[in-house]
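**Q** return atomic coordinates for the entry below.
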Amino acid sequence: MATLQAIHGRLIDLRRYTNVHLTHGRRPLGPTERYELWIKPSEGAEQKFTVNTRNLPARCGHEISLIVTAQKVPQVLGLANWSILDGVNYARSEAPALIRVWDFPLLAVAFLIMAAIWGNVGMVLFVPGTLAYLLIAGIGRSVARTCRARRVDQAMDAESRRLSRAGGKRR
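**A** Sure thing, here's the model as predicted:
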């Protein structure tokens, strides 16, 4: 699991971008809106983050904390707005991707291998094997998503405790 870190500062710029999908009456699979946030920590340079969501409880000037993955390109997993005492756990609020795009080519290769090795029996066994794979993969991804959401909640709670201790020392 990726290491999580908290970034605290003032939101200095916020831009919303909306993508238009021409899908003939069907909804797109992922979020069609994204926000570009610029945060100015109390010490240090401004930082830019992109959040793919429809829910962003913050405006320019608000004091916020972001829970992000500690990677070269950080992924925002949570936002706590200390100005209005609101927040969102994106690991929990966004729709889960229980079936991934690469599952389908994987299943096609599995079908070809099973048909080549076992013939007609392999083609018949492919159906319950596919159902078992999709069930196990979906459950595994759901458990991983739940664990990640719990870790983000814990990181947001830790950031809240850290800020309340820092606020008490300043007074």
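**Q** please make it C-alpha for all contacts and neighbour counts, starting now.
**A** Noted.
**Q** which helices and strands does the top strand by length along the chain pack with?
**A** When secondary structure is assigned using DSSP state E, the longest strand within the chain turns out to be strand 4-18. Other helices and strands packing on strand 4-18, by 3 or more CA pairs under 8 Å, 6 or more residues apart in numbering; DSSP states H and E, are strand 33-40, strand 63-69, helix 120-170.
**Q** out of these, which comes closest to residue 91?
**A** Put simply, out of the helices and strands packed on strand 4-18 the one that sits nearest residue 91 is helix 120-170, at 4.9 Å, with distance taken as CA to CA.
**Q** thinking again about what came up before, mean neighbour count and distance to residue 90 added to the helices and strands packed on strand 4-18, as JSON lines?
**A** Below are these laid out as JSON lines (neighbours: other CA atoms under 10 Å; distance: least, CA to CA, whole Å):
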{"stretch": "strand 33-40", "mean neighbour count": "19", "distance to residue 90": "13"}
{"stretch": "strand 63-69", "mean neighbour count": "23", "distance to residue 90": "10"}
{"stretch": "helix 120-170", "mean neighbour count": "15", "distance to residue 90": "8"}
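**Q** of these, which approaches residue 80 most closely?
**A** Each of the helices and strands packed on strand 4-18 has some distance to residue 80 by CA to CA; the shortest is strand 63-69, at 5.1 Å.
**Q** now the other sequence, so there's something to compare against:
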Amino acid sequence: MAAATKRVSVVVIAAMMAVLVLAGCDGSSSADSTTDSLPDGVHFGFVTAFADGQLTFTEAELFTGDEAIAEAAKDGEQEPPNDFYLRRSDGDPLTLAVANDASVSVIGSDTIQPTESSVTELAGFFAGEGDIAGTYSFASGVSEFGWSTDITVRDGVVVGLAEYYLP
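**A** Prediction:
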């Protein structure tokens, strides 16, 4: 009789756990299973590819002023000449989903201020279809490191991209 009671208890506990797990599932996903994800927030780094609603992103750290000098020294590098120092992530580049309506801003060539663009225009830029008019974002000019940008992530999806000016 005790064995039957234990079995019933195990079945009841398993059923309760299944209900709790399924209660958190609504059948939707904010990013598909082939993409990586980052925590919600703003992340600095470099975009090296952008197509089919996904971008390839390598996270980096940006230091300025005295902190740049100190961090470069920690890494065994010379003092940075432009008052900033970049430390790229040692991890593999991430593939991140991008919302179709993500906000995109690039640096305007007249003012060096943010200029609105679009996901479609940015995808064309990375596909080599041409420069983004009125900006410093030239199709031939993505550095060997990629396009420096702050990305904003919400619920595992990139909802904002803002080009970051590096001298």
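**Q** any idea what the TM-score is?
**A** Here the superposed chains carry a TM-score of 0.25, computed using TM-score structural alignment, normalised by the length of the second structure; 61 aligned residues with a CA RMSD of 3.8 Å.
**Q** about what we covered before: mind putting the helices and strands packed on strand 4-18 of the first structure in JSON lines, distance to residue 107 of the first structure included?
**A** Putting those into JSON lines (distance: least, CA to CA, whole Å) gives the following:
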{"stretch": "strand 33-40", "distance to residue 107 of the first structure": "31"}
{"stretch": "strand 63-69", "distance to residue 107 of the first structure": "31"}
{"stretch": "helix 120-170", "distance to residue 107 of the first structure": "7"}
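**Q** for the second structure, longest helix please?
**A** Using DSSP state H, we find that the single longest helix of the second structure is helix 2-23.
**Q** immediately after that helix, which helix or strand?
**A** strand 41-51 (DSSP states H and E).
**Q** so which residues make contact with the following helix or strand past that next one?
**A** With elements assigned by DSSP H and E, the helix or strand that comes after strand 41-51 of the second structure is strand 54-64. Where contact means CA atoms under 8 Å, 6 or more residues apart in numbering, the residues beyond strand 54-64 of the second structure that reach it are 43-50, 68, 71, 83-89, 91-98.
**Q** show me what the very next helix or strand once past strand 54-64 of the second structure packs onto, helices and strands only.
**A** Moving toward the C-terminus from strand 54-64 of the second structure, the first helix or strand encountered (DSSP H and E) is helix 65-74. Using 3+ CA pairs under 8 Å, 6+ apart, the elements in contact with helix 65-74 of the second structure are strand 84-88.
**Q** now do 10 Å
**A** Contact partners of helix 65-74 of the second structure among helices and strands, from 3 or more CA pairs under 10 Å, 6 or more residues apart in numbering; DSSP states H and E: strand 54-64, strand 84-88.
**Q** winner for burial among the ones you listed?
**A** Taking mean count of other CA atoms under 10 Å as the contact definition, the stretch among these with the greatest mean neighbour count is strand 54-64, which reaches a mean of 19.
**Q** quick one, that strand and strand 41-51 angle?
**A** Counting by axes from the mean of the first three to the mean of the last three CA atoms, to 10 degrees, strand 54-64 of the second structure points 140 degrees away from the direction of strand 41-51.
**Q** could you give the angle of strand 54-64 of the second structure to strand 84-88?
**A** Computed by the same axes, to 10 degrees, the angle between strand 54-64 of the second structure and strand 84-88 is 140 degrees.
**Q** ok and strand 54-64 of the second structure relative to helix 65-74, angle-wise?
**A** Strand 54-64 of the second structure and helix 65-74 meet at an angle of 110 degrees, taking the same axes, to 10 degrees as the criterion.
**Q** residue 122 of the second structure in helix, strand or coil?
**A** Reduced to three states with DSSP: H, G, I helix; E, B strand; the rest coil, the structure at residue 122 of the second structure is helix.
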